[in-house]
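Q: Sequence and predicted structure, then a few things I'm wondering about:
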Amino acid sequence: MCGIAAWFRLSLRKRRGSLMRVLGFLAGFAVVVSSIPVTADSLSTRNRTTLFSSQLEVLDGRASSQYANSIRLQPSRVVIPSAANTGTQYSGNYSGEFLEMAKSAARRNNVPEDLFLRLVQQESAWNPNAVSSAGAMGLAQLMPGTAQYLRVNARDPYQNLDGGARYLRKQYDAFGSWRLALAAYNAGPGAVQRHGGVPPFRETRNYVRVIWGN
């Protein structure tokens, strides 16, 4: 009896071990099976992302082609303005010491160089000792009152040119036009204001025409 009981207990332990191995296998298989949908879903997501990206590239290419060929769809072009119109270029023969001084005065006061050189050419023909019948003096032909207003010595070439360029710039700032600034330089800002433009004076109109051009 003892031998039979021992055999029975041994057999029961073996069966129990086999059962545990079977259960372990089934549990592992369940884990593997449960992971399959997740992997498939991940693959499906990646495939959809790749497909969507390729479709976007196609659409972008088509849109780019249509955009390039359609004037209506293109944005308005930004036109960068060139330098402000300042009349004709300076073509005088003078090349003396006051030429660079005049250019420097123009740059310091934000006045177009060619325009200021033409003004000096017309005003004094580059004669630092020029005096008009009205009393204007020097290279830029400053009136005594204007020189006093600008706080410059009209008899000094450097100060005369600097004052002339500064005064011309003030007229441009006031009227927004180099053509009107020239008219104001010659006839006075009050005359330009009264006439709403270049005054109908022969001298002033000729002055503007010579310096500014047609």
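A: Nice, I can see it.
Q: From here on, just use CA atoms for contacts and neighbour counts.
A: OK.
Q: quick one, longest helix in the chain?
A: helix 2-69 (DSSP state H).
Q: tell me how far that helix is from the chain's mean position?
A: 58 Å (C-alpha atoms, centre = their mean, to the nearest Å).
Q: going on from that helix, what's the next piece of helix or strand?
A: helix 97-108 (DSSP states H and E).
Q: what's that following helix packed up against?
A: Secondary-structure packing of helix 97-108 (3 or more C-alpha pairs under 8 Å, 6 or more residues apart in numbering; DSSP states H and E): helix 113-124, helix 157-175.
Q: relative to helix 157-175, how tilted is the shortest one?
A: Taking axes from the mean of the first three to the mean of the last three C-alpha atoms, to 10 degrees, helix 113-124 and helix 157-175 form an angle of 110 degrees between their directions.
Q: putting a second one here so we can go through both:
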Amino acid sequence: MPRARTSQNDRQTAASPQEQGSGCLSGFTIVPLSVILISYLLASLALKTNPAPSVNSEMPPAASTGISPIFTPEIQYWAGNIIQWAAASQLDPNLAATIMQIESCGDPRARSSAGAMGLFQVMPFHFYTADNPYDPDTNAARGLDYLLRSLNAGGGDARLAMAGYNGGIGIISRAEWAWSAQTKRYIQYGVPIYQDARNGLSVSNAVTEWYEKYGASLCRQAHERLGLP
């Protein structure tokens, strides 16, 4: 939950020329071979001057335009809204879905013992006086605004963004050993869930583990609240 308001060699072979007469190459053979050699040298020079772009296998997939099927039915219920909310906040919808999964499992009336409210478990001081914290659109706008600020503070690192969302943006600049146990647990589950979503998996062991350890009762409550079968 947001705490403080702070300002993803080809080898080339060539056949040997056919031997003629006494074994030496004829004048006819020398000319075409010279052309071939010159062409080869020019091609090699061109490749050195303009090398082919390399592919970075560490590069994560592009931001998704939908949400992954790994999320629970309660999150899928909000899929269309998540896409719209994420687009308005310029965020990956799978990142927004990951936050909602862990924070409320899609229960719009969820409230924590610390006072965080709604789908994205936003703390009271992030709302304006006229806001209804439990209105899904309002809750998403305030929560995802904080998530975007956290993402920017973390230099685009989703892991740091999640830590900042849970523990306050100020912790991003601190050593991780100083993070609270809650924040460490938050990223322990949040990061692999988000990675599974971005990697196109259809089932996530990370979601299953989170559900079994922490999310079962939360999701049951959300399931009933949403009237899902």
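A: Yep, it's here. Note that the coordinates shown come from a computational prediction; the quantities given were computed from them, not determined experimentally.
Q: Give me the TM-score for this pair.
A: Here the TM-score for the pair of chains, by TM-score structural alignment, normalised by the length of structure 1, is 0.59; 153 aligned residues with a C-alpha RMSD of 3.4 Å.
Q: returning to that earlier point: mind putting the helices and strands packed on helix 97-108 of structure 1 in CSV, mean neighbour count and distance to V79 of structure 1 included?
A: Formatted as CSV, those follow (neighbours: other C-alpha atoms under 10 Å; distance: least, C-alpha to C-alpha, whole Å):
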stretch, mean neighbour count, distance to V79 of structure 1
helix 113-124, 22, 25
helix 157-175, 22, 24
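Q: could you redo those as CSV and give each row distance to L19 of structure 1?
A: Listed next are those as CSV, based on distance: least, C-alpha to C-alpha, whole Å:
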stretch, distance to L19 of structure 1
helix 113-124, 105
helix 157-175, 103
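Q: So for structure 2, which residue is the most central one in space?
A: R198 (5.2 Å; C-alpha atoms, centre = their mean).
Q: Who are the contact partners of that residue?
A: 8, 60-61, 63-64, 68, 94 (C-alpha atoms under 8 Å, 6 or more residues apart in numbering).
Q: same thing but at 7 Å, please
A: P61 (C-alpha atoms under 7 Å, 6 or more residues apart in numbering).
Q: and it, how far is that from K184 of structure 2?
A: Counting by C-alpha to C-alpha, to the nearest Å, the gap from R198 of structure 2 to K184 of structure 2 is 21 Å.
Q: what's the answer for M100 of structure 2, then?
A: 17 Å.
Q: Please apply the same query to V55 of structure 2.
A: Distance from V55 of structure 2 to K184 of structure 2, by C-alpha to C-alpha: 33 Å.
Q: Look at those two and report which has more neighbours.
A: Under the criterion of other C-alpha atoms under 10 Å, the comparison of V55 of structure 2 against K184 puts K184 first, with 18 against 7.
Q: looking at the alignment, what does that one pair up with in structure 1?
A: In structure 1, the residue matched to K184 of structure 2 (TM-score structural alignment) is R205.
Q: Show me what W78 of structure 2 lines up with in structure 1.
A: Per TM-score structural alignment, W78 of structure 2 is aligned with F98.
Q: whoops, I mixed them up, P53 of structure 2
A: By TM-score structural alignment, P53 of structure 2 lines up with V78.
Q: Quick check: the gap between its match and G3 of structure 1.
A: Taken as C-alpha to C-alpha, the span from V78 of structure 1 to G3 of structure 1 is 106 Å.
Q: How about G196 of structure 1?
A: 135 Å.
Q: can you check G176 of structure 1 too?
A: 125 Å.
Q: same check, this time on N110 of structure 1
A: In terms of C-alpha to C-alpha, N110 of structure 1 sits 122 Å off from G3 of structure 1.
Q: Name the residue in those two with the higher neighbour count.
A: Neighbour tally, N110 of structure 1 and G3, criterion other C-alpha under 10 Å: the higher count belongs to N110, 13 against 8.
Q: That one -> structure 2?
A: So N110 of structure 1 corresponds to Q90, using TM-score structural alignment.
Q: any idea what sits nearest its match, other than its immediate chain neighbours?
A: L148 (7.8 Å; C-alpha to C-alpha, 6 or more residues apart in numbering).
Q: counterpart of the one you found in structure 1?
A: So, by TM-score structural alignment, L148 of structure 2 is matched to R169.
Q: doesn't V111 make contact with that match?
A: Yes - with contact defined as C-alpha atoms under 7 Å, R169 of structure 1 reaches V111; the gap is 6.2 Å.
Q: burial of V207 of structure 2, as a residue count?
A: 23.
Q: repeat for R209 of structure 1
A: 15.
Q: In structure 1, point out the residues matching stretch 99-112 of structure 2.
A: Against structure 1, stretch 99-112 of structure 2 falls on residues 119-132 (TM-score structural alignment).
Q: M123 of structure 2 contacts S112, correct?
A: No - using C-alpha under 7 Å, M123 of structure 2 is not in contact with S112; the gap is 9.4 Å.
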